[in-house]
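[1] After the sequence you'll find the predicted model.
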Amino acid sequence: MTQTHTFAGKIAAALGIASLAVLGVAGSAQAATAFSEVAVIPSGADSIGQNPTDVAVDSVHHRAYVTNFVDGSVSVVDTSGAGAEVVQVIPNGAGSIGKGAWGVAVDTAHNRAYVTNAVDNSVSVIDTTGTGAHVVAVISYAAGNGHSPRSVAIDATHNRAYVVNTDDDTVSVINTGGTGITVDSVISIDIGSAPSDVAVDQVHSRAYVTNDNDGTVSVIDTTGAGTNVIAVIPHGATSIQNSPQSVEVDGAHNRAYVANAGSDSISVIDTTGTGTAVTEVITAGIGEGPLGIAVDTTRNRAYVANFISGTVSLIDTTGAGNTVIASTSVGRGAWGVAVDIEHDRAYVANNLVSTVSVVAAQTSPVITTPAGALTGGTVSAAYSPVTIEATGTPAPTFTATGALPPGLTLSAAGVISGTPTTAGTYTFTVVASNGVDPDASQTFSIAISAAAVVPAPATPGAAGAAKPAAHLPVVSG
């Protein structure tokens, strides 16, 4: 049964509201998480175009690709340094980006990016080498190949790109090998109404397709021809909820996260076994109208872009993977989101204000070197350096209070070194800080031994020294 479609009304309502300011700081007793918008890439002719919809990061060439729906263009962001400079804008036009540029995915194995053009019924293929802005092909959909391509995902294992076609309830399968422009097949059986997004599970050889109007998720077996739908995860209060807009696979924890925009929730699918069991439905901490989701498997986080709220929620993917640990305000109409793992940040396309937010999660320091006695030393002998270890993002710096052994110093990087000058046992406290409260502190001690006494060699004629034997002259005759 088709579920009640409520998200379209929410988008209309969003046109008249300002973004909600939400700032969360959460974490364990040892570490806290501060999550914030660290930069905004503005709208402009040489920057972000009108109504950006999706973002994809090319980790090989240090770029992010942003699709601009109204302009039919793609902005190319340099992710190095501050990561907020647009270095190219790929324009709309014949043989370039088509009208209604919507989804984008990077195929790092073949140095390409695929952009879906929903209005023109085509897919543009960008060469990501060189300037990363050369469109090398445009795949124009022939009759029966799909209509209104929206989202795209790369199956690196089987050299395919899966493209969901919203208007005719199909999924096109593009062969990314060779020239990367051949549509091998179109899946229509058991794809639900208005498919909105697709994500590939490389570990279990499946693709997950969210069906907006049905409130379901179709599961495709990506082995063989890669066209067999093996299951449909149903709509329900403890399953997939209203208007599932996006899906992202967390291969590190064997999960898929589904953003249900009409229910302000996230469904969590267990990708092991049949890959169809919904184990959690997250509502606490999720903003209104979640549209985009991206997973950082390195740091165990999932980023959820909330369209109506203009916020991003941050999920801890460890354990049950169901805890929102922080959130932050971004621009109105937060939509597509992509993780830049190399630089520990995420890019969010703010559709209604035509900007891109750069967000970062920062964690307070935790000193991991156990408290207590450190390696001892000896007066006048070079101390064997000891490094105080700590976690935290950004990397913390170190200071000391109390009495370090005279002659030893603690560097900002946490290295204790030098040559001690005075014997004794010294107790001091090391503080690690990185701008995220609270600072961490740990108390240590170092014992310095006196230098060994080496007897001086005896001096002739000195008191107590043996006198040389007298030699009398020899008299002859």
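    Yep, that arrived.
[2] rest of the way, CA atoms for contacts and neighbours
    Noted.
[3] would you list every one of the strands in the stretch 101-250 of the chain?
    For the stretch 101-250 of the chain, applying DSSP state E, counting those that start in this stretch gives strands covering 101-107, 112-117, 122-127, 134-140, 149-155, 160-165, 170-175, 182-187, 195-201, 206-211, 216-221, 228-233, 244-250.
[4] residues contacting the closest residue to Tyr257 other than its chain neighbours?
    With CA to CA, 6 or more residues apart in numbering as the criterion, Tyr257 has its nearest non-adjacent residue at 4.8 Å, and that residue is Val268. The contact partners of Val268, by CA atoms under 8 Å, 6 or more residues apart in numbering, come to 255-258, 278-282, 322.
[5] let's see 10 Å
    238-240, 247-249, 255-259, 276-282, 320-322 (CA atoms under 10 Å, 6 or more residues apart in numbering).
[6] what about it, distance to Ala252?
    14 Å (CA to CA, to the nearest Å).
[7] Which residue ranges of the protein form helices?
    7-14 (DSSP state H).
[8] rewinding a little: please indicate which of the contacts of Val268 are buried?
    239-240, 247-249, 255-259, 276, 278-282, 321-322 (16 or more other CA atoms under 10 Å).
[9] Sort out for me which of these are in strands.
    Secondary structure from DSSP state E places 247-249, 255-259, 278-282 of the buried ones among the contacts of Val268 in strands.
[10] From these, pick the one nearest Asp127.
    Glu248 (24.6 Å; CA to CA).
[11] pretty sure the closest one contacts Val198?
    Yes: checked against CA atoms under 10 Å, the pair Glu248 and Val198 is within contact range at 7.9 Å.
[12] Overlap in contacts, the two.
    With CA under 10 Å, 6+ apart as the test, Glu248 and Val198 both reach 153, 208-209.
[13] tell me which of those is nearest to Ser80?
    Ala153 (24.2 Å).
[14] Enumerate every residue touching Thr33.
    Contacts of Thr33 by CA under 10 Å, 6+ apart are 24-27, 314, 325-327, 361-365, 392-393, 436-438.
[15] again, only this time at 6 Å
    25-27, 362-363 (CA atoms under 6 Å, 6 or more residues apart in numbering).
[16] For ChimeraX, write the select line for the buried members of those.
    To isolate the buried ones among those in ChimeraX, judged by 16+ other CA under 10 Å, type:
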select :25,362,363
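[17] So which of the contacts of Thr33 belong to strands?
    Checking these against DSSP E, those in strands are 25-27, 362-363.
[18] ok, back up a step: most neighbours among the shared contacts of Glu248 and Val198, which one?
    Scoring those on neighbours with other CA atoms under 10 Å, the highest-scoring entry is Val209 at 33 neighbours.
[19] any idea how far that residue is from Val55?
    To Val55, Val209 is 18 Å away according to CA to CA.
[20] structure B:
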Amino acid sequence: MRLLVRLPRRCAAISMILAMLLLVGSVPATAMGVVTSTIPVGPQPLSVAVSPDGSTAYVTHLSANMVSVLDVASSTVTSTIAVGSQPRGVAFTPDGSTAYATNSGSGSVSVIDVASGTVTSTISVGITPLGVAFTPDGSTAYVTNFSSGTVSVITVASGTVISTVPVGAQPYDVAFTPDGSTAYVANYASSTVSVITVALGTVAFTIPVGANPRGVAFTPDGTTAYVTNNNAETVSAINVASRTVTSTIPVGTAPFRVTFTPDGSIAYVTNTASRTVSVITVASGTVTSTIPVGFSPTGVAFTPDGLTAYVANHSSHTLSVINVNATAPVFTAATPPDTGTIGTAYSYTFTASGNPAPRFTVFAGSLPEGLTLDTASGVLSGTPAAAGEYTFTVRAANGISPAALTPSLTIAIAAAEPSDTTDPTITIASPIDGSEVVQGAVLNASYACADESAGSGLASCTGTVASGTAIDTSVVGEKSFTVTATDTAGNMAVKMLSYRVVWQFSGFAAPVDALPTLNATKAGSVVPIRFSLDGDRGLDILAAGYPTTAQIGCDPSAPLDLIEETALSPGANTLSYDTATGQYAYNWKTNKAWKNTCRQLTFKLADGASYRANFRFS
């Protein structure tokens, strides 16, 4: 089970009219949502719930036995609440005073007082509780017990289990109709939905759905229920009145949870294996957009106003924040002056609507030399430096399709009275921008400066060191190199680049093979990661927070090599240096939960260099 238009200047007026018509004719796309930020929340977030007042979100962390408290206004985690073992589901009471967190590892529910942020009591339920939901009046809570095949019925006032309802095999999620009369339970192993009559506390009907259903939710009007079928990669749409599946909607891989916007027009489905959210337009019953999010998205919840959605990315340890009402950009100003003069300042502001605010880029052609386009503000400005006609197109984009394009625009730059207003040019051959240089290697500076052929002449050309002389490579780390050139008219140019001095890395030694090999080993084992840095560099060689690991796809075409050697657990996640072999050794403790997955291990050293190896766990 996976839990996881160029025109002559004499036609300027016609050009402007055409441009305005093109702008008016642009129509924004339907709002579907885009990720506007990503919030680090802690290890393995699984479920997320937003309080009824929209001020707070609770996030369960499977491996950390805690709930993170997120302040929605600031998008920051303000505190954590210790709960039971392996918390999975979380829900607020309708009045927002209390939250329940299901503890799958301890067969219990933690009752959280929201005002104080503390667990006030613990309720014993069945084996492996997963889903939790409250009746609309807040008097009763239902908890699905995955391993028991039951639902625990809890009276909220007393915090006691008053009955247990047998349902299908491996019940996963639960939801109530808006009137509170009926509850639907998604049974993972039975591939069914149990329909419970709340007043009687018994299963009245069973609805067959797709393979291995996990999530279930009702539209706000209670007419329809959506069920995510984890291994069928579909959503079953159920007519509540007839209790029949009326349509099956293809979504991403391994759909996990589903929820509706407060107005019921849109449903979001998290696809754990696709790392996406499928956006379903309820009226048509089709996926109309797909939003990329983090690794292994699981839980999803909307704010009460329906403007924002939070998605828990289980393997990225983050929340994706989605702007639900995102709209595609439409240009509202895109008719810049079509003439300019060398040496005379030029400025025009392109504007476009859209949510989030779009960014502006030159899509085709080229700007007049000396002009730049600010991507954030849309300001085209600068001092033209060369005569000629320049034709280009500007694009406004914000992640929502389609992006907006201006018509083809032409600006004619006329020559000014002869004068040297051009900066000298600088060419740097060494060091190379973005390059890595081994510590102690010979690196000579090489650069040249020049003024234009009809210019005033070069006055100076100076660099961090003189061209042809050695650059110090004795100390590792990020370095910069700057060259400044001036001409006799006072024009100046500065060019700066960066490079990195690194230790001599030998590559990973046995038993680990280099990319693209998949190193096969048992999940939970300790793998010795060995490498040489051409000497003892001390033990403070790792960058902060490294090494790290992230799940990757298991490439069947990649070479596979069995790890021949493992280390003992007592030395796990420790770094040592062997003077005899001149090698570093890091005993990497793998996680048993990685079984049947592939992951990439990243070593980033204090010199800024990163090295990677791929593993397959059995």
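    Received it, and whenever you're ready, just let me know what you need. Quick caveat: nothing in here was measured; it's all calculated off a predicted structure.
[21] Could you save the ones in strands among the buried ones among the contacts of Val268 of the first structure as CSV and add columns showing distance to Arg345 of the first structure?
    Output for these, formatted as CSV (distance: CA to CA, whole Å):
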residue, distance to Arg345 of the first structure
Val247, 19
Glu248, 17
Val249, 18
Arg255, 21
Ala256, 21
Tyr257, 19
Val258, 21
Ala259, 20
Val278, 28
Thr279, 28
Glu280, 26
Val281, 25
Ile282, 23
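[22] The second structure: matching residues for stretch 193-200 of the first structure?
    Per the alignment by TM-score structural alignment, stretch 193-200 of the first structure matches residues 169-176 in the second structure.
[23] distance of Val245 of the second structure from Val282 of the second structure?
    Distance check for Val245 of the second structure against Val282 of the second structure: by CA to CA, it reads 14 Å.
[24] what do you get for Ser190 of the second structure?
    Noted for Ser190 of the second structure: a distance of 26 Å to Val282 of the second structure, by CA to CA.
[25] and if you look at Ala189 of the second structure?
    Separation of Ala189 of the second structure from Val282 of the second structure (CA to CA): 27 Å.
[26] Matching Ala189 of the second structure against the first structure, which residue comes up?
    Mapped onto the first structure by TM-score structural alignment, Ala189 of the second structure lines up with Asn213.
[27] same check, this time on Gly84 of the second structure
    Using TM-score structural alignment, Gly84 of the second structure sits opposite Gly98 in the first structure.
[28] Gly72 is in contact with that match, correct?
    Yes: using CA atoms under 6 Å, Gly98 of the first structure is in contact with Gly72, at 5.5 Å.
[29] just checking, Val394 of the second structure touches Phe363?
    Yes: between Val394 of the second structure and Phe363 there is a contact under CA under 6 Å: 5.3 Å.
[30] In terms of neighbours, single out the busier of those two.
    Using other CA under 10 Å as the criterion, Val394 of the second structure and Phe363 rank with Val394 on top: 23 against 13.
[31] residues contacting the more buried one?
    361-363, 405-406.
[32] Name the nearest residue to it, ignoring sequence neighbours.
    Counting by CA to CA, 6+ apart, the nearest residue to Val394 of the second structure once its immediate chain neighbours are dropped is Val362, at 4.6 Å.
[33] what's the helix or strand for that neighbour?
    Element membership for Val362 of the second structure (DSSP states H and E) is strand 359-365.
[34] In the first structure, which residues correspond to the helix or strand just after that strand?
    Later in the chain than strand 359-365 of the second structure, the nearest helix or strand by DSSP H and E is strand 371-373. Matched against the first structure by TM-score structural alignment, strand 371-373 of the second structure finds no partner residues.
[35] For the helix or strand just after strand 371-373 of the second structure, which helices and strands make contact with it?
    Going down the chain from strand 371-373 of the second structure, the next helix or strand is strand 379-382, by DSSP H and E. With contacts defined as 3 or more CA pairs under 6 Å, 6 or more residues apart in numbering; DSSP states H and E, strand 379-382 of the second structure has these neighbours: strand 346-349, strand 371-373.
[36] how about those strands, which one is nearest Ser104 of the second structure?
    strand 371-373 (54.4 Å).
[37] Not counting its own residues, what contacts that closest one?
    379-382.
[38] Could you point out which of those residues is nearest to Ser446 of the second structure?
    Gly382 (30.7 Å).
[39] now the closest one: how far from Gly180 of the second structure?
    64 Å.
[40] cool, Phe295 of the second structure as well?
    Counting by CA to CA, the gap from Phe295 of the second structure to Gly180 of the second structure is 35 Å.
[41] So for these two, which sits in the more crowded spot?
    More neighbours surround Phe295 than the other of Phe295 of the second structure and Gly180, with 22 against 18 (other CA under 10 Å).
[42] Counterpart of the more buried one over in the first structure?
    Here Phe295 of the second structure is matched to Arg332 in the first structure, going by TM-score structural alignment.
[43] Run a quick neighbour tally on Ile196 of the second structure.
    Other residues close to Ile196 of the second structure by other CA under 10 Å number 23.
[44] who touches it in this structure?
    182-183, 202-204.
[45] Throw the strands of the stretch 101-250 of the first structure into JSON lines and include distance to Ser417 of the first structure, thanks.
    Listed next are these as JSON lines, based on distance: least, CA to CA, whole Å:
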{"stretch": "strand 101-107", "distance to Ser417 of the first structure": "47"}
{"stretch": "strand 112-117", "distance to Ser417 of the first structure": "49"}
{"stretch": "strand 122-127", "distance to Ser417 of the first structure": "51"}
{"stretch": "strand 134-140", "distance to Ser417 of the first structure": "53"}
{"stretch": "strand 149-155", "distance to Ser417 of the first structure": "50"}
{"stretch": "strand 160-165", "distance to Ser417 of the first structure": "55"}
{"stretch": "strand 170-175", "distance to Ser417 of the first structure": "58"}
{"stretch": "strand 182-187", "distance to Ser417 of the first structure": "62"}
{"stretch": "strand 195-201", "distance to Ser417 of the first structure": "49"}
{"stretch": "strand 206-211", "distance to Ser417 of the first structure": "54"}
{"stretch": "strand 216-221", "distance to Ser417 of the first structure": "58"}
{"stretch": "strand 228-233", "distance to Ser417 of the first structure": "60"}
{"stretch": "strand 244-250", "distance to Ser417 of the first structure": "43"}
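[46] My guess is Ser610 of the second structure contacts Leu601. True?
    No: with contact defined as CA under 6 Å, Ser610 of the second structure does not reach Leu601; the gap is 10.2 Å.
[47] Between those two, point out the one with more neighbours.
    Neighbours per residue, other CA under 10 Å: of Ser610 of the second structure and Leu601, the larger number sits with Leu601, 17 against 14.
[48] Which elements pack onto the helix or strand harbouring the more buried one?
    Using DSSP H and E, Leu601 of the second structure falls within strand 598-604. Here strand 598-604 of the second structure touches strand 548-552, strand 610-617, going by 3+ CA pairs under 6 Å, 6+ apart.
[49] Fine, thanks again, bye for now.
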